[in-house]
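[1] No letters, just coordinates:
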């Protein structure tokens, strides 16, 4: 490997702690333990440190997803309320969804925004990505800041029953702080956007 990409790769390796190699595990075998909407894998792994073995079970969900943060002229954040069956409750979250096999992340963000909320956006710019639950799945969630909104009507999946809600920014921040907004991409996306200067605030708050 050469060029800028090669130099970047070497640079990343140099920043890793020297003893990280002692923390790794090697996959000895892998099988599908259960096949459903998302396959469940069962891997036999061995510790690089001392060879101890362990059976690790994880969810093979789609590897990439997007979440979309949008604000109106008053600074309110566009959210969706939806029932999440594993929690047995209705939660408030950002518009989000999986990236298609041959789909670009930005296109997926614009598509999910329109499907779930009915709003089209002139632009959607990435402002960060995380692996939210690395112990269970390799899912990578990328956040996009949508701008230039226009309501054009939604196009939801038959399995989705959603309600959109515009929530004032300060109410979202206080809800994250007191635990009312505690699931999904909403707290992660808003706090990351705040840290990276992606939130539109009133002039008095800047």
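    The structure has been received and is ready for your questions. Just so we're clear, the structure is a prediction, and the values are computed from it rather than from any experiment.

[2] okay, CA-based contacts and neighbour counts for the rest of this
    OK.

[3] I'd like the distance from stretch 149-167 to the chain centre, please.
    Once both centres are worked out by C-alpha atoms, centre = their mean, to the nearest Å, stretch 149-167 turns out to sit 19 Å from its chain's centre.

[4] again with stretch 134-154
    Mean-position distance between stretch 134-154 and its chain equals 7 Å (C-alpha atoms, centre = their mean).

[5] then this one, side by side with the first:
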């Protein structure tokens, strides 16, 4: 469909009301006009956005974090990631999060794209970066942030996804977006 034509599936907001205003998340309830002219309600979370970093060590291994995630009451394996601060440039956020969480700085950065992790109930976007030429300078974790740093080869990481060990959506998406840049093609099945 050409960009100048209206999308026949578009829903138009009629009214938007705040429901909850938290530290990180905000919930809104909108009345919307549906494509057939009827009216419905949409509730959703607004989020400031985030970055995720596929960080490649000099030996080709990837940096991962093991971090407890309270909503699911367990630890997850994830790529380094974090929230974009108000007014912060995307690359600056990626650099900051990599340094704070893993203690590494990167000499080379590549933007890989964006993902939308929960399109049914949030406007969150996560910007994906590939970081190379890493140098360890020491971590600077935020207060109240606890995590373990692990490394996996790209093949080990793909296998962990396929075996259900890595289930975090941003990590799965970023890993598979990075595979062609890592020289591994895009096949989800390791050799």
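    Cool, got the structure. Keep in mind that this is a model prediction, so the values were computed, not measured.

[6] TM between them?
    The TM-score (TM-score structural alignment, normalised by the length of structure 2) is 0.89; 185 aligned residues with a C-alpha RMSD of 2.0 Å.

[7] Please pull up the equivalent of residue 129 of structure 2 in structure 1.
    Matched by TM-score structural alignment, residue 129 of structure 2 corresponds to residue 144 in structure 1.

[8] pretty sure its match is touching residue 125, no?
    Yes: the criterion here is C-alpha atoms under 8 Å, and residue 144 of structure 1 meets it with residue 125 at 5.1 Å.

[9] tell me, what's touching these two both at once?
    Taking C-alpha atoms under 8 Å, 6 or more residues apart in numbering as the contact rule, residue 144 of structure 1 and residue 125 both touch residue 106.

[10] neighbour-wise, which of these two wins?
    Counted by other C-alpha atoms under 10 Å, residue 144 of structure 1 and residue 125 do not tie: residue 144 has more neighbours, with 26 against 15.

[11] From residue 190 of structure 1, how far out is the counterpart of residue 113 of structure 2 in structure 1?
    The alignment partner of residue 113 of structure 2 in structure 1, by TM-score structural alignment, is residue 128. Going from residue 128 of structure 1 to residue 190 of structure 1 by C-alpha to C-alpha, to the nearest Å gives 11 Å.

[12] Skipping adjacent residues, who's closest to residue 54 of structure 1 in space?
    Take residue 54 of structure 1 and drop its neighbours on the chain: the residue closest to it by C-alpha to C-alpha, 6 or more residues apart in numbering is residue 45, 5.4 Å away.

[13] what's around the aligned partner of the one you found in structure 2, how many residues?
    In structure 2, the residue paired with residue 45 of structure 1 is residue 32, using TM-score structural alignment. Applying other C-alpha under 10 Å, we find 19 other residues in the vicinity of residue 32 of structure 2.

[14] Secondary structure element holding residue 32 of structure 2?
    Element membership for residue 32 of structure 2 (DSSP states H and E) is strand 26-33.

[15] what's the mean deviation for that strand versus structure 1?
    Superposed on structure 1, strand 26-33 of structure 2 shows a mean distance to its aligned partners of 0.8 Å (mean C-alpha distance after the TM-score superposition for structure 1).

[16] Now the match of residue 129 of structure 2: closest residue in space, sequence neighbours ignored.
    Spatially, and ignoring its direct neighbours in sequence, residue 144 of structure 1 is nearest to residue 126 (4.3 Å; C-alpha to C-alpha, 6+ apart).

[17] OK, contacts around that neighbour?
    Contact partners of residue 126 of structure 1, counting by C-alpha under 8 Å, 6+ apart, are 106, 142-145.

[18] Now do the longest helix anywhere in structure 2: which range of structure 1 does it align onto?
    Determined from DSSP state H, the single longest helix within structure 2 is helix 90-102. Aligned by TM-score structural alignment, helix 90-102 of structure 2 corresponds to residues 105-117 of structure 1.

[19] Now do the buried residues in that stretch.
    Of all the residues in stretch 105-117 of structure 1, those buried under the rule 16 or more other C-alpha atoms under 10 Å are 105-106, 108-117.

[20] I'd like those residues as JSON lines, with distance to residue 171 of structure 1 appended.
    Putting the buried residues of stretch 105-117 of structure 1 into JSON lines (distance: C-alpha to C-alpha, whole Å) gives the following:
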{"residue": "105", "distance to residue 171 of structure 1": "29"}
{"residue": "106", "distance to residue 171 of structure 1": "28"}
{"residue": "108", "distance to residue 171 of structure 1": "28"}
{"residue": "109", "distance to residue 171 of structure 1": "24"}
{"residue": "110", "distance to residue 171 of structure 1": "25"}
{"residue": "111", "distance to residue 171 of structure 1": "27"}
{"residue": "112", "distance to residue 171 of structure 1": "24"}
{"residue": "113", "distance to residue 171 of structure 1": "22"}
{"residue": "114", "distance to residue 171 of structure 1": "24"}
{"residue": "115", "distance to residue 171 of structure 1": "25"}
{"residue": "116", "distance to residue 171 of structure 1": "22"}
{"residue": "117", "distance to residue 171 of structure 1": "20"}
